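Novice: Just a sequence and a predicted model for now, questions to come.
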Amino acid sequence: MLILLLYFFIFIVVVQLVYYLGIFSNFAFAKAQKITPKRIPVSVIVCAKNEEENALAFVPLLAEQNYPDFEIVLIDDASSDNTLEVFEAFEKQYENVRLVKVQNNEAFWGNKKYALTLGIKSAKKDYLLFTDADCYPTSKDWITAMTSQFTMHKTIVLGYGGYEKISKSFLNKIIRFETVLTAVQYLSWAKAGHPYMGVGRNLAYKKEEFFNVNGFINHIQIRSGDDDLFINEAAHSENTTIAYTPESFTYSKPKTTYKEWFIQKRRHVSTANHYKTIDKIQLGIFYSSQFLFFTTAIILLSWQFQWMIVVGLVVARYIAAWTIVGSTARKLKENDIKFWFPVVELALILLQMNIFIRNILSKPVHWK
């Protein structure tokens, strides 16, 4: 049995190396990206529900963008706080801000996709740039950096949305590491010609792409997925590209308790169950191989079976993974994450298994 387990462990290590060195290296070792400014008219779309404080802090940063032709479409999704009043004040303050008021609809009660659809249809520009109400751009050239990647054929741009750093917080390191690991996956696959998801915190596409797939209609009954399920359906190798200059990044305030983050991740994982079959398979293989790498290594080492071979394979896998993660973290300005890689990775794998089991037993909560 132990010799069979060793062969299985070798296979798992090979799978991990294929992912890290064969796929994720597409982004990790990609050359620095250049910004070629374009004068594409853009509608920046922000959908908010009970985001009064974040709207006050971050909408002005959008209004101050250094870009010649853009509007900001603020969507209030039937908020119960003062978000609507804040948006109304911004509409009066800035000439290029327009407000879309969403009333609760019996057929689409509390559905963010319904609110976004109204905002997209009201947008006056042909190119749409999305972010969340709790997000902010890293520079005044965010719109320029994201739209610079549009071409005649590349009409979907996937960007990076990170989280603020909180010192002396292990949870924050887990959150930011998970964000980097997710980013290297969807950005690498997109660069390799197989885009499968994007993040609504930083995403752009031409309006016609929305109507080409009839908007969110094919997954309107799924409360989440206005970003990743849309990209999973609409994106392909010919129409999708990525933006990864530092000026193109956005940042959000991270969760500060394990419970809040756990609920958020349960929602994200449940949405991935609705991806295309091929995408679910490639994600399932990667995350399963991560878990199996640790479990089989621990079993073999506990029995001290061919321990020199096992240790050699563990070291080889760690060198490859650490190199890719480190290069990605540096590119995404999350450099400190690489120093915590071994500990944070193991903690994340254990939490992910917990999330997987919990999602089987009960459904997670979605949009506010």
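Specialist: Now that the structure is in, tell me what you want to look at.
Novice: drop to CA atoms for contacts and neighbour counts, all remaining ones
Specialist: Noted.
Novice: Need the three-state assignment for residue 152.
Specialist: For residue 152, the reduced secondary structure class is coil; criterion used: DSSP: H, G, I helix; E, B strand; the rest coil.
Novice: Could you verify that residue 99 is part of a strand?
Specialist: Yes. Secondary structure of residue 99 (three-state DSSP): part of a strand.
Novice: and residue 207, what is it in contact with?
Specialist: Applying C-alpha atoms under 8 Å, 6 or more residues apart in numbering, one finds that residue 207 lies in contact with 120, 126, 127, 128.
Novice: Most neighbours among these, please name it.
Specialist: The member of the contacts of residue 207 that has the most neighbours, counting by other C-alpha atoms under 10 Å, is residue 128 with 26 neighbours.
Novice: if I've got this straight, that residue is in a strand?
Specialist: Yes. With the criterion set as three-state DSSP, the secondary structure at residue 128 is a strand.
Novice: what's near enough to touch it?
Specialist: Going by C-alpha under 8 Å, 6+ apart, residue 128 touches 42, 43, 44, 45, 120, 204, 205, 206, 207.
Novice: Need these in JSON lines (columns: distance to residue 88).
Specialist: Conversion of these to JSON lines gives the following (distance: C-alpha to C-alpha, whole Å):
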{"residue": "42", "distance to residue 88": "21"}
{"residue": "43", "distance to residue 88": "18"}
{"residue": "44", "distance to residue 88": "17"}
{"residue": "45", "distance to residue 88": "15"}
{"residue": "120", "distance to residue 88": "19"}
{"residue": "204", "distance to residue 88": "25"}
{"residue": "205", "distance to residue 88": "26"}
{"residue": "206", "distance to residue 88": "27"}
{"residue": "207", "distance to residue 88": "25"}
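Novice: this is the other structure I want to compare:
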Amino acid sequence: MVLLDIIFYAFVAVVFIQAVFYIFFFGRFAFLKAKKVSSKNIPISVIICAKNEAKNLKAFIPSIISQDYSDFEIVLINDASNDNTLEVIKDFEKQNSNIKVVDVKNTEAFWGNKKYALTLGIKASKNEFLLFTDADCKPLSKHWIKEMSSHFNNKKSIVLGYGSYSKIKNSFINKLVRFETLITAVNYFSFAKLGIPYMGVGRNLAYTKKEFFNANGFINHIKVRSGDDDLFINQVANRKNTAICFSKQSFTDSIPKTSFKNWFRQKRRHVSTASHYKLKHKILLTLIYSSQLLFWLLIIPLFTFMYNWQITSGLILFRFILQYIILGKSSKKLDETDLLFFLPLLEIFLIIIQLTIFINNLISKPNHWK
């Protein structure tokens, strides 16, 4: 019985920790009201780095060219592709005067390093304000540039946006991919609103050239192949210089992985950068994940032996109600409400996958930028 007592009180503590995070952290974003920000029409450089993306570029670049914005250029970076990516972007350049092509060759020092290619693209851009997306992404409206750029001001030099993944009917892996994306976005938007921003996603991210060069670019983590988005933001973002943009007209949409193997490999690359985050971020993120894992693990012995089952059931119900309210509000903002029906199942799968990724990354290093 002593062991069950310990397990029970540990469960109470875990639910308390979860409640604190949902109310005081994630609630900051869930109940946030979007403020109308006037468009500034500042000159913008949209930067896209592509490696073997000829097909996607043909499909998605037109949605960027057709943006309803008065002053922008598109910097297309060919990162040593071995398909006809360079030919595709040169064709776009011929047809559009506001497109600039940067052709990157592999070098011995920076072989296959996306950060090197991005650095060359940033240097080639003519504008101070930079907006980033990926070659397989498309803006969901013609006002993407306007919405993202409107959050720049004298104090805000970084804008975090939302990059969604396309919905595929009757696909559980698609729901899992999108659920992970939703949870990640809720995390980084909430942390930013609390004044402790820790990451952004390169599918929809903006910052100034001054911010980039003041930090000496990616030099502090140039040897870490991933992290051109989250590690850079983790390094330079703070309470004063970071804004968030979550209007639906500011979203980008990407092609999701359709096989578990490919998605798992992708997430291994993404998760590998977390060990380089600032200590305060690592502590908070570890606490969030650990409390989620323990919540489900501790339920098993408590219900197996029906130990204080009334209180245990009440705590579980309380946590689920709180979770549905917070994630429900957040998913409505990010247009992902269809995921709520599968919430407990998706959460369990994601927790197991994250644990598996952590163990795998301890054993071997993941592959990187194509």
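Specialist: Cool, got the structure. Note that the coordinates shown come from a computational prediction; the quantities given were computed from them, not determined experimentally.
Novice: Give me the most central residue, structure 2.
Specialist: With the centre of structure 2 defined as its mean C-alpha position, the nearest residue by C-alpha atoms, centre = their mean is residue 201, 3.8 Å away.
Novice: ok so, going back, now the buried members of the contacts of residue 128 of structure 1.
Specialist: Buried by 16 or more other C-alpha atoms under 10 Å: 42, 43, 44, 45, 120, 204, 205, 206, 207, out of the contacts of residue 128 of structure 1.
Novice: Now check structure 2 for the residue matching the fourth one.
Specialist: Translated: residue 45 of structure 1. If you follow residue 45 of structure 1 across to structure 2 using TM-score structural alignment, you land on residue 47.
Novice: how near is its match to residue 128 of structure 2?
Specialist: As defined by C-alpha to C-alpha, to the nearest Å, residue 47 of structure 2 lies at a distance of 12 Å from residue 128 of structure 2.
Novice: can you check residue 33 of structure 2 too?
Specialist: When residue 33 of structure 2 is compared with residue 128 of structure 2 (using C-alpha to C-alpha), they lie 29 Å apart.
Novice: ok, now residue 111 of structure 2?
Specialist: Residue 111 of structure 2 sits 28 Å away from residue 128 of structure 2, taking C-alpha to C-alpha as the criterion.
Novice: again with residue 297 of structure 2
Specialist: Distance check for residue 297 of structure 2 against residue 128 of structure 2: by C-alpha to C-alpha, it reads 50 Å.
Novice: Does the equivalent of residue 285 of structure 2 over in structure 1 lie in a helix or a strand, and which?
Specialist: Here residue 285 of structure 2 is matched to residue 283 in structure 1, going by TM-score structural alignment. Per DSSP states H and E, residue 283 of structure 1 falls inside helix 277-302.
Novice: Could you list every helix and strand that that helix packs against?
Specialist: helix 2-17, helix 307-331 (3 or more C-alpha pairs under 8 Å, 6 or more residues apart in numbering; DSSP states H and E).
Novice: For residue 101 of structure 1, find the nearest of these.
Specialist: Taking C-alpha to C-alpha, helix 307-331 is the member of these nearest to residue 101 of structure 1, at 38.5 Å.
Novice: Mean deviation, that closest one versus structure 2?
Specialist: Following the fit onto structure 2, the mean deviation recorded for helix 307-331 of structure 1 is 0.8 Å by mean C-alpha distance after the TM-score superposition for structure 1.
Novice: That helix maps to which residues in structure 2?
Specialist: The counterpart of helix 307-331 of structure 1 in structure 2, using TM-score structural alignment, spans residues 309-333.
Novice: ok, and for the matching stretch, which residues are buried?
Specialist: By neighbour count, and taking 16+ other C-alpha under 10 Å as the criterion, the buried residues in stretch 309-333 of structure 2 are 312, 315-316, 319, 322-331, 333.
Novice: Tell me the one among the contacts of residue 207 of structure 1 nearest to residue 14 of structure 1.
Specialist: The nearest member of the contacts of residue 207 of structure 1 to residue 14 of structure 1, counting by C-alpha to C-alpha, is residue 128 at 40.8 Å.
Novice: so who does the aligned residue in structure 2 for residue 10 of structure 1 touch?
Specialist: Using TM-score structural alignment, the partner of residue 10 of structure 1 in structure 2 is residue 12. Each residue near residue 12 of structure 2 by C-alpha under 8 Å, 6+ apart is listed here: residue 315.
Novice: the helices in structure 2, which residues?
Specialist: In structure 2, the helices defined using DSSP state H lie at 2-20, 27-30, 54-65, 85-95, 114-124, 144-149, 172-193, 209-214, 230-236, 260-271, 279-304, 309-333, 343-363.
Novice: quick one, which of those is packed in tightest?
Specialist: Per residue and on average, the most neighbours among the helices of structure 2 fall to helix 144-149, with a mean of 25 (mean count of other C-alpha atoms under 10 Å).
Novice: on contacts alone, who are the packing partners of that one?
Specialist: Contacting helix 144-149 of structure 2 under the criterion 3+ C-alpha pairs under 8 Å, 6+ apart are the following elements: strand 129-134.
Novice: ok, residue 331 of structure 1 touching residue 30?
Specialist: No. With contact defined as C-alpha atoms under 8 Å, residue 331 of structure 1 and residue 30 do not form a contacting pair (9.2 Å).
Novice: sorry, back to before: quick one, which of the helices and strands packed on helix 277-302 of structure 1 gets closest to residue 140 of structure 1.
Specialist: Shortest separation from residue 140 of structure 1 across these is recorded for helix 307-331, at 19.6 Å, computed as C-alpha to C-alpha.
Novice: relative to helix 341-361, how tilted is that closest one?
Specialist: Direction vectors for helix 307-331 of structure 1 and helix 341-361, defined by axes from the mean of the first three to the mean of the last three C-alpha atoms, to 10 degrees, enclose an angle of 90 degrees.
Novice: for helix 307-331 of structure 1, packing partners?
Specialist: For helix 307-331 of structure 1, the contact count by 3+ C-alpha pairs under 8 Å, 6+ apart identifies helix 2-17, helix 25-28, helix 170-191, helix 277-302 as packing neighbours.
Novice: mind checking which of those helices is nearest residue 247 of structure 1?
Specialist: Nearest to residue 247 of structure 1, of all these, is helix 170-191, at 16.3 Å by C-alpha to C-alpha.
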